[in-house]
Structures are given as structure tokens and as C-alpha cells.
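A.B. asks: Quick one: sequence and predicted model below, then my questions.
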Amino acid sequence: MDLHQEFVTYGSLALKWRRKCELLLSEIDRKQIWKKKNYASIYEYAAKLAGMSKARVDDCLRIHRHIEDKPALLEVANKKGLSAVRPVATISTREDAGFWADKAINLPKNALEKYVQTYRANSCPRTESQPEKVQIVIDLDSATAAKLQKMKGDLSWNEFISGLMHKEKPERVKTESRYIPAEIKKYVLSLSGGKCAQCSRKADVLHHADRFAHSHEHNPDTLLPLCEGHHQLAHLGYIVSEQDAFGKWRVRDRAEPSALDLKWCSYQRG
């Protein structure tokens, strides 16, 4: 066995046993076994016997408190570890634990986190608020000020400045190449400031809402900047309508991937 393979083997074993230790913590704390073994606290017990930090111990105990009355989630935790149910621990109830257990089993970690985030947003729709107005004072000479006033015409200053800032939308491109032209890429990313269209994370990919394998085009109207988690959700078939406005995606209870998405998922799994 070479050094790399040896390291991988020991690493996988360490991960397996760390998960086991995390699952035992709650019962050890409840029965105060740490005290019977002459440790000052559950934290000292976990640190000295399993190398666990205080934050990790608190996290494990917190997760277990949320799922201890939910057999379906306990089963997932026993199979995949407590971290697998962390995203759904606080949103699940005894009544819908089976629903969330299914998501914890079948969704990749990033996609699960984004599913929960979007599900919460769908359950508690935000009220539309008026954009905050900010007053800006600039010093201009009289000639420049007069020119700007003339250019503005009957528009409000907000409309006028917005027009100056508007970037001309590039034309869609029909092609067999998956390479997205730089002009289109720059335009699409500028709409979200380089962030995911559905959350505040950095965009990892430009997603074709109208699948490229079907349309064979790069259309700035249907390209979405997405983080990895939201990109996975889209291809797994959990999004009701990918054309919904920025930050307004809605999730399905069950996945409905298209044939093209099934191919994508198969490719991702290798």
C-alpha cells in the first residue's frame, strides 16, 4: 500500500469513528458518564478521548436535541452522521420528519442547504418594500450642471442615472459550442454583481434555464448566475420555474428532473 492510499484508508476510518463518537455524545451527556469517569465536563471528555472541540460538541448536542423525537432523521444520522441532518434539524417537525429525511438522504450537502433556504423563503414570503433612497451631493461646474439638466429633460434623476448605467444587452448566440461568449457572460454577471441569482453567495456557474443541449444557444435572457447548491437543485428537478425573478425561486416537494437533467446528474456522478 503506497503512502497516499494508506492515508486515505486511515482517513476514512477516522471519519467513520468520529461519526460514531458524535452519535454517542448525547446519551453520554444525558447519563453523565463523563462525570462517572472523573472528567470535569462533557467537553473535557470529548476533547481528551475523541479530539473534539467545544464548538463541535455543542453542535452535536444541539442537532441531537432537535432530532431525538424524529426516528426518520435519527436513522439518517446513524447512516450518514449528524452533519447529514444538520441543515434540516431545525426546520423539521415530527409530522414531516420523513419528508426531510428523504431530502437529507438524496440531496448533496450544498443542494440540501439551498433547498432548506429556499423552502423557508417560500414559507415566509417577504413583503415587497420600496427601494431605499440615498441622497448624493456632487460638485459640478455650472456648464456641466447645465448640460446634465438638459440631457435629463423630463426624466427624474433616478431614471436618468439608471439609463446612463444601463448596459446594452448582447444578442443571443446560436452555436454548438458550450463556450459562453465573454460579452454575454459579462452582461449576465453584471445583473447580479457576480452573485448567485437566488442567494448572496458568489456565482460558480452560468446556468442555462433553457437547457443548452436542447436550445444550442447562449441567451442572456435565460442564463442565470448560480452558486453550486442552486445549480444542483435546478438539475435535480426541484425548481418549479427557473425563469422566476432573481431570489424568487420556489421548490417542489419532489424532484421532477427532465431527461436532459437525468443525463447531467449521471455525468456528475461519473
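C.D. replies: Perfect, I can see it now.
A.B. asks: Going by C-alpha atoms from here, please, whenever you check contacts or count neighbours.
C.D. replies: Fine.
A.B. asks: show me where the stretch 51-200 of the chain has helices.
C.D. replies: Using DSSP state H, counting those that start in this stretch, the helices of the stretch 51-200 of the chain run over 54-67, 71-80, 97-106, 109-123, 142-152, 157-165, 182-192.
A.B. asks: packing partners for whichever helix or strand comes after the last one?
C.D. replies: This points to helix 182-192. Later in the chain than helix 182-192, the nearest helix or strand by DSSP states H and E is strand 205-208. Other elements packing on strand 205-208 under the criterion 3 or more CA pairs under 8 Å, 6 or more residues apart in numbering; DSSP states H and E are strand 223-226, helix 228-236.
A.B. asks: Would you mark the buried spots in the helix or strand just after strand 205-208?
C.D. replies: Following strand 205-208 in sequence order, the next helix or strand is helix 212-215 (DSSP H and E). Buried residues in helix 212-215, defined by neighbour count with 16 or more other CA atoms under 10 Å: Phe212.
A.B. asks: here's the one I want to compare it with:
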Amino acid sequence: MTLREGATGVIFLSQTVGGVLGNLFLLQRYLLLYFTEHRLKSTDLILHHLMVANSLSLLSRGVPQTMAAFGLQDFHNDYGCKFMFYLYRVGRGMSMSITCLLSGFQAITISPRKFTWAKLKVKAPTYISSCIFMCWSLQILVNIIVPLHVTAKRGKKNMTQKKDLEFCSTNRVDAITQSLHVVLLLFPDVVCLSLMVYTSISMLLILYRHRQKVRYIHRMNVSSKSSTESRATQKILLLVNSFVTSYTLSSIFQVCISNSPKPSWLLMNFSAFMSLFFPAFCPFLLMMHDFQCPGSMSV
């Protein structure tokens, strides 16, 4: 094992362990809130599933990536590779879906009475559980095609028809089949990203209009609920922007890898690092802002 491999392994190990512990810490706080108060607010429930999705992504991608960085590349058989890639795709898709749901729900929550979304304010909380269930179902079904072309590297004599994925490999397919797979896998992502951008812009406009209205009002006359919702919205916007940035960079690297017959070591590892950045960073972003701690906010 070279110094470069060891340093890379330490980075992935720190990212994976730190991220998993951070997500589990927040997850147990939400579970404690549920068992002590026997209820979860809508945002609590959404973030609860976000922590689960983040942990799934980190364990299914971070652990094998760390082992591969330390030189343990032939530790998976075909079934192990298929299972790990499938779990990662489901976890990654759920992180996107849940972040999109959180952004949309907050936009509806802070919308003024005359706004278009105001009619959904009362009904929105009752739809949260159904929306989360639909997100899980969609990701589980859509990503079934992912394991079909993923195989282990060990024991494969002919690698000319396969593309190296560091610790696994994937079968090369014709252009038409690959295009169909890309469309099927990217369509939910494009929809979620579009909704996140739309709701983020809407929340920014709502916050701007709100500040314009209260600019000349004395601070003591501004309702605490309005101030709380404003702070919560700003933190959700930061969370969404972090996700969009990391996802965009990760997607760019993935496109480069897909179009390269033999991706470089640096490109593959930096792509893996960016794909794990949001799941690992998300819980610490929430903890830094003391976001949604039990009893701290009522959104």
C-alpha cells in the first residue's frame, strides 16, 4: 500500500465513520422525541428519513470505497457488488427525494395566506407520511435495473467488455440501452432538482417580501413564530443548496467517468468523495445550527 492509497483510505474512513455517527446521533434524538412525546412534527419525520437515507448511502458506498482505497479491492463477489450498488442508489435517491420534500414542505409552511400554496397549508402535514412512502417505493423500483450490469472484479479474466468501478465493474452496453438507462435513472433526479430550485427561489422571495414588510416595524412587535419560521427556512435553504452543489459536482464527475474508457484514479476518488459529501456533512450542518432539536422549534 502506497502513501497515496493510505491517505485516501484515511479520508474515506473519516468521512464514512464521522458521517454515520452524525446521522445516527440525530436519528436517536428523533426516536427519543417520538418515544417521549409520542409524536413527531412533520419536519422531524422528514429529517428522520433523511438520516436513514444518508446512513444507507455512507455504509453502502463509503465502506467499500474505504476498503478499496486501502488496497482491498477483491473483497466482493457478484452478489455483494450488486447489493452494495443497489443500496447506494436507493439511499442516494432517497436523500434527494427527502431533501426535495423538505424544501417543498417548508415553502408551503411559510407561504402567506394569499399565496398559491396557502391552500395546502392545512392539508400538507397529513400527506407527509404518504409522500415519504411513495419516495421509498419509487426509488426501490426504479433502481432495480442498477444491479443487472454490476459484477465483481475478482475472477474475471476478460475485462475488455467491462468498466472499472474501483471495487467492482460494470458490463458495457450498447448506446441505445445505456441511453434508456440514463433517462430512467435521471428522470426522478431532474424532477427533484427542478422542484428544489423552484421552492428555493419561492422561499427566498417570501423571505425578501417578509423583511420588506417588517423593516420599519419595531423588533419587539415581530411575532416569535414568524422569526422562528424565518430562521428555519434559512437553514433549510442552506441544506438544499449544499445538496444541490455536491450533487451537481458529483454528477459532472460521473459524466466524465462514463465518457472515459479508463477513468483516472484521481477522478474516480474525487467523484466518490463528492458523492459522500452531503450524507456526511448534512447532520453536522443541522447540529451546527441546532436545527430541529427537541422542543427548539415548531415548524
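C.D. replies: Sure, I can see it. Because the structure is a prediction, the values reported are computed rather than measured.
A.B. asks: Quick TM-score on the pair, please.
C.D. replies: Once the chains are laid over each other, their TM-score by TM-score structural alignment, normalised by the length of structure 1 reads 0.26; 106 aligned residues with a CA RMSD of 5.6 Å.
A.B. asks: For Ile28 of structure 1, which of the helices of the stretch 51-200 of structure 1 is the nearest?
C.D. replies: helix 54-67 (10.4 Å; CA to CA).
A.B. asks: tell me, what residue is most central in structure 2?
C.D. replies: Nearest residue to the geometric centre of structure 2 (CA atoms, centre = their mean): Ser95, 2.9 Å.
A.B. asks: Quick check: Thr170 of structure 2 is in a strand.
C.D. replies: Yes: according to DSSP: H, G, I helix; E, B strand; the rest coil, Thr170 of structure 2 belongs to a strand.
A.B. asks: Report the contact partners of it.
C.D. replies: By CA atoms under 8 Å, 6 or more residues apart in numbering, Thr170 of structure 2 lies in contact with His149, Val150, Thr151, Lys162, Lys163, Asp164.
A.B. asks: which SS class is Thr151 of structure 2?
C.D. replies: strand.
A.B. asks: For the closest residue to it other than its chain neighbours, give its distance to Val20 of structure 2.
C.D. replies: Closest residue to Thr151 of structure 2 apart from its sequence neighbours, by CA to CA, 6 or more residues apart in numbering: Asp78 at 4.7 Å. Using CA to CA, to the nearest Å, we find Asp78 of structure 2 at a distance of 25 Å from Val20 of structure 2.
A.B. asks: Check the contact between Arg233 of structure 2 and Gln106; I expect there is one.
C.D. replies: Rather than Arg, residue 233 of structure 2 is Thr. Yes: assessed by CA atoms under 8 Å, Thr233 of structure 2 is found in contact with Gln106 at 6.7 Å.
A.B. asks: first vs last residue of stretch 165-173 of structure 1, how far apart are they?
C.D. replies: Chord length of stretch 165-173 of structure 1, first to last residue, is 24 Å (CA to CA).
A.B. asks: Revised request: answer the last question for stretch 47-61 of structure 1.
C.D. replies: For stretch 47-61 of structure 1, the end-to-end distance is 14 Å (CA to CA).
A.B. asks: Which positions within that stretch qualify as buried?
C.D. replies: Buried residues in stretch 47-61 of structure 1, counted by 16+ other CA under 10 Å: Met52, Val57, Asp59, Cys60, Leu61.
A.B. asks: Among these, which one sits closest to Leu148 of structure 1?
C.D. replies: Asp59 (57.9 Å).
A.B. asks: Okay, helices next: where are they in the stretch 1-150 of structure 2?
C.D. replies: 3-37, 42-57, 63-69, 78-110, 124-142.
A.B. asks: closest one to Thr199 of structure 2 among those?
C.D. replies: Comparing those against Thr199 of structure 2 with CA to CA, the closest turns out to be helix 78-110 (5.8 Å).
A.B. asks: Understood, closing this out.
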